[in-house]
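> Provided below for reference: sequence and predicted model.
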Amino acid sequence: MPLLTIITITYNAEQFLERTLRSVAKAARLVPGVVDEVEYILVDGASQDGTLQIAEQYSSLFTRILSEPDKGLYDAMNKGLSLATGDYLWFLNAGDEVHDGQVLSRLLHAFQDPADVYYSDALFVDDSGQEIGLRSQVTPHALPKEIHWQDFALGMKISHQAFIVRRTIVPAYDTTNLSADIDWEIKCLKRSQKTVYLPFVLCRYLTGGISARHRRRSLLDRFKVLRGHFGLFPTVVNHIRIVARGLRFYSFKK
């Protein structure tokens, strides 16, 4: 049984997929015996472009490639969860990258001190691959060295691609909510007996995505998620704090 399952979700992702696959291949080459320690699964939503042809060029990298119609991103992610056999799960979607060639070896070393959740910062990049900055520096979401689910009262503290979870504690994603990733992380942290901060950056995160494209619905769905975990009145108050914090942060940045 592998220690780590990396899952990549794609749909018509030919523009960015190779960026992800190159980064995984580079990191894997630097880890002796990585074939036994890491499995790599691609879940594709029946892409109509060159996504699968690109994936086939890296076929030796994959343990499993599944391509079939799905009901959206979180349905595909649930399929990935059902296929995974590793002790830990890491989602890297098309366009996201392993931060550098040392990440996998450092991550496998960290697993020697078992925890339920590992997390770190994420480096934001744009479509061209140009670095924007660490998430904790270019957004209002500072990243604490110790974290609890209650810290999500003001929004998502950890990038989804910098959040690695023991497979035995993960819930399914809510396929009806565009902010299901926040809900999933909170639920994982509620179940975690030990959560560990990693002192190195796990990933290069491609900004944008479904939440950015459907901003208004995503914000409403985030409110629903936080209301479910924190209650209505605290969530209303906290959203006022979120707006005020954002205004202060971006005013200061200017």
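In hand now; what should we look at?

> switch to C-alpha atoms for all contacts and neighbour counts from now on
Noted.

> and the helices in the stretch 101-250 of the chain?
All helices of the stretch 101-250 of the chain, identified by DSSP state H, counting those that start in this stretch, fall at 103-110, 135-138, 180-191, 210-213, 215-230, 232-253.

> run the angle between the last one and helix 215-230 for me.
Using axes from the mean of the first three to the mean of the last three C-alpha atoms, to 10 degrees, the direction of helix 232-253 lies 130 degrees away from that of helix 215-230.

> who are the packing partners of helix 232-253?
helix 215-230 (3 or more C-alpha pairs under 8 Å, 6 or more residues apart in numbering; DSSP states H and E).

> so how far is the helix it packs on off the chain centroid?
18 Å (C-alpha atoms, centre = their mean, to the nearest Å).

> got another one to weigh against that:
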Amino acid sequence: MATVSVITICFNNLADLQATCASVDRQERHPDEHYIINGSTAPDIRQWLEHTPQPVYRKWINERDRGIADAFNKGIHLAAGEVTHLLNSGDLYASADVIAAMMQVFESDPAVQWTSGNLSMIRGGQPVTVGKPFEKDKLYRGMRSVLHPTWFVRKEVYGRIGGFKDYKIAMDYDLMCRIADEPYRYIDKTITVFDDTGISSTAYLRALKETRTVYESYYGRSMPMILWQLRLKTLHHLLNTGLGKWLFRIKKKLGGENW
């Protein structure tokens, strides 16, 4: 059987980390290791890890980091598993069989280097499930529901394409631009319940701007991206109005939340 490392980064959010750890512990197939990368300034996470009984697969490192990308890279470097999953503190596995189902994909097809699936989240004030197969020719659309919290990635991939670059928000999109040619499979399964209090959600317009910077660094100026981002900005502003929320509820009833 292939081995799997789950990596969770955290910063001064003990309750979120505890919820994520409980989600990992409920899995039918536990990870071979669950690494906690704790960059907190407060001592409560370190104290909880060190003074509360933890499963044998849980490991941790308590030291300051230089931000999200640096914390991700620390976890990937430490991971011993053949497959990695980055499950941020506050995010949860959607069901007890997620790790088992995803590892079956890698074990049945050694050619697969990374996978993505579906994500449960709040959009327009409504609970929705989103997820689409990755298509390289649509990278100008940003993440496009190929959402990083659902990715399982063979560790060897990072040896070929490198780790996360030090962007403030769009480090996952930058990675997707570099992972685009690796053999991939979409899994039509809800993988993760997303904590939407993170910076990619609360600073959405900044995320769009950084996404454009990343895309242009690889592919140059793109009119399709400019027009697509204009659409996304319009929808973002609309969803923050009563009318927009009402229209989204109608869209959801028609099954269009993933359009």
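Okay, I see it. Please read all numbers here as calculations on a predicted model, not as lab measurements.

> just give the TM-score of the two.
Superposed pair, TM-score by TM-score structural alignment, normalised by the length of structure 1: 0.81. Supporting alignment: 235 aligned residues with a C-alpha RMSD of 2.7 Å.

> quick one on the thing from earlier: which one of the helices of the stretch 101-250 of structure 1 lies closest to E68 of structure 1?
Closest to E68 of structure 1 of these is helix 210-213 (C-alpha to C-alpha; 19.5 Å).

> report the mean deviation for that closest one after fitting onto structure 2.
For helix 210-213 of structure 1, the mean deviation from structure 2 after alignment is 2.9 Å (mean C-alpha distance after the TM-score superposition for structure 1).

> to H160 of structure 1, which of the helices of the stretch 101-250 of structure 1 lies closest?
Across these, closest to H160 of structure 1 is helix 180-191 (C-alpha to C-alpha), at 6.8 Å.

> between the closest one and helix 215-230, how many degrees?
Using the same axes, to 10 degrees: helix 180-191 of structure 1 against helix 215-230 is 20 degrees.

> now what about helix 180-191 of structure 1, what contacts it?
74, 117, 148-149, 152, 155-156, 160, 163, 165, 169-174, 195, 222, 225-226 (C-alpha atoms under 8 Å, 6 or more residues apart in numbering).

> out of those residues, which sit inside strands?
Among the contacts of helix 180-191 of structure 1, DSSP state E puts 117, 163, 165, 195 in strands.

> now, among these, which is nearest to T85 of structure 1?
Distances from T85 of structure 1 to these, taken by C-alpha to C-alpha, are shortest for V165, at 12.7 Å.

> once you drop chain neighbours, what's closest to that closest one?
Nearest residue to V165 of structure 1 in three dimensions, chain neighbours excluded: V117, at 4.6 Å (C-alpha to C-alpha, 6 or more residues apart in numbering).

> show me what the one you found aligns to in structure 2.
Aligned by TM-score structural alignment, V117 of structure 1 pairs with W114 of structure 2.

> count the residues that sit near its match.
Residues lying near W114 of structure 2 (other C-alpha atoms under 10 Å) number 22.

> mind checking how far it is from S217 of structure 2?
Distance, W114 of structure 2 to S217 of structure 2, by C-alpha to C-alpha, to the nearest Å: 23 Å.

> now for the ones in strands among the contacts of helix 180-191 of structure 1: which two are most distant?
F163 and T195 (10.4 Å).

> intersection of neighbour lists for these two?
Residues touching both F163 of structure 1 and T195 (C-alpha under 8 Å, 6+ apart): 117-119.

> CSV for those, including distance to E39 of structure 1?
Below are the shared contacts of F163 and T195 of structure 1 laid out as CSV (distance: C-alpha to C-alpha, whole Å):
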residue, distance to E39 of structure 1
V117, 18
Y118, 18
Y119, 19
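
> residue in structure 2 matching I164 of structure 1?
I164 of structure 1 maps onto F152 in structure 2, by TM-score structural alignment.

> identify the residues contacting its match.
83-86, 102, 114-116.

> out of those, which is most surrounded?
S116 leads these on contacts (other C-alpha under 10 Å) with 27 neighbours.

> so what's that residue closest to, chain neighbours aside?
W151 (4.5 Å).

> from E82 of structure 2, how far out is that neighbour?
The value you get for W151 of structure 2 to E82 of structure 2, if C-alpha to C-alpha is used, is 14 Å.

> going along the chain, name the strands of the stretch 1-150 of structure 2.
All strands of the stretch 1-150 of structure 2, identified by DSSP state E, counting those that start in this stretch, fall at 4-10, 33-38, 58-62, 83-86, 92-93, 114-123, 126-130.
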